[in-house]
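Colleague: can't give you the sequence, but here's the structure:
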């Protein structure tokens, strides 16, 4: 009997510093494509999306958040490494409490047993399509600076 796919509920934190966005770097080995996504993760049973957001940033980059504002809910249906995925995303805009994060080029992080890298990416590289932001609907929430 095959296991029925599940819809995953996650929370993501959109951290923007002028013309840069703080994202994790991922790679789809089937599409041979790198992609970028804000940090966050899955909710535990009995945990609010806000609590999960704070916990995930603490676990992944040892970062404390401030100025947290709820932006909305997104639905993301996608294919990753050849397998279908479905997420309900609770999206927040936030800042790092510690200014040191804004001075770093990249921050190593751990998500379960996977080591990754979070980094600042110029927003123009994401909006132009040069780099892939997932889910793509996040582009609607990035503040345009003139």
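Modeller: Here it is on my side, so go on. A quick note: this is a predicted structure, and the numbers were derived from the prediction, not measured.
Colleague: Please count neighbours and contacts with C-alpha atoms only from this point.
Modeller: Fine.
Colleague: neighbours around the nearest residue to residue 105 once chain neighbours are set aside, how many?
Modeller: Counting by Cα to Cα, 6 or more residues apart in numbering, residue 119 is the residue found nearest to residue 105 once chain neighbours are left out, at 5.9 Å. Counted by other Cα atoms under 10 Å, the residues lying close to residue 119 total 20.
Colleague: second one coming, line it up with the first:
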């Protein structure tokens, strides 16, 4: 098995992060946890293109890439299986300004649907809300808020 290459887009507006909400077991227990929007880089696709494609597929919207932030490697275990992901992280803006006023955005991926919510950055940094992949909280603190 090989590591999976992925790209994520961080959307920040008024000290809020746009994060997809999940429910279930996670490394900090059970309940809600969050992840920025993005997905697997397809063969022959640049990582910034992946961010644009994933936002279009999952939210039906376009984003503007502001800047590349960093690379994050995540090795984890779920139910005894080891996972290995390498993420390219980008800071992005929503192209349509009015979308920032919505309390949540509907995420569609195949037959699955969920919500992307505006989560206060402070709650993430304080450890009151859990975001994945592991190490992303430190990246937000060190690369974006510094």
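Modeller: Sure thing, it's come through. It should be emphasised that the depicted structure is a prediction, and the values quoted were computed from it without experimental measurement.
Colleague: Drop the TM-score for these two in here.
Modeller: Scored against TM-score structural alignment, normalised by the length of the first structure, the superposed chains reach a TM-score of 0.86; 141 aligned residues with a Cα RMSD of 1.9 Å.
Colleague: what lines up against residue 14 of the second structure once you look at the first structure?
Modeller: Aligned against the first structure by TM-score structural alignment, residue 14 of the second structure finds its counterpart in residue 18.
Colleague: Could you do residue 92 of the second structure as well?
Modeller: Under TM-score structural alignment, residue 92 of the second structure pairs with residue 94 in the first structure.
Colleague: Same check on residue 4 of the second structure?
Modeller: Applying TM-score structural alignment, one finds that residue 4 of the second structure aligns to residue 8 in the first structure.
Colleague: Name the nearest residue to that match, sequence neighbours excluded.
Modeller: residue 87 (4.7 Å).
Colleague: so how far is the one helix or strand the one you found maps to off the chain centroid?
Modeller: Following DSSP states H and E, the helix or strand that holds residue 87 of the first structure is strand 83-96. Distance of strand 83-96 of the first structure from the chain centroid (Cα atoms, centre = their mean, to the nearest Å) equals 6 Å.
Colleague: That strand against the second structure, how far on average?
Modeller: Its aligned residues in the second structure lie a mean 1.0 Å from strand 83-96 of the first structure after superposition (mean Cα distance after the TM-score superposition for the first structure).
Colleague: List the buried residues in that strand.
Modeller: Using 16 or more other Cα atoms under 10 Å as the burial criterion, the residues of strand 83-96 of the first structure that qualify are 87-96.
Colleague: Put together TSV for these, with distance to residue 63 of the first structure on each row.
Modeller: Formatted as TSV, these follow (distance: Cα to Cα, whole Å):
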residue	distance to residue 63 of the first structure
87	24
88	24
89	20
90	19
91	17
92	15
93	15
94	11
95	10
96	7
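Colleague: Which residues are in contact with the residue nearest to the spatial centre of the first structure?
Modeller: For the first structure, the residue nearest the mean C-alpha position is residue 38 (2.1 Å; Cα atoms, centre = their mean). Listed by Cα atoms under 8 Å, 6 or more residues apart in numbering, the contact set of residue 38 of the first structure reads 12-15, 22-24.
Colleague: swap in residue 22 of the first structure?
Modeller: Taking Cα under 8 Å, 6+ apart, we find residue 22 of the first structure in contact with 14-16, 38-39, 118-121.
Colleague: which secondary structure element contains residue 56 of the first structure?
Modeller: Element membership of residue 56 of the first structure, judged by DSSP H and E, is helix 49-61.
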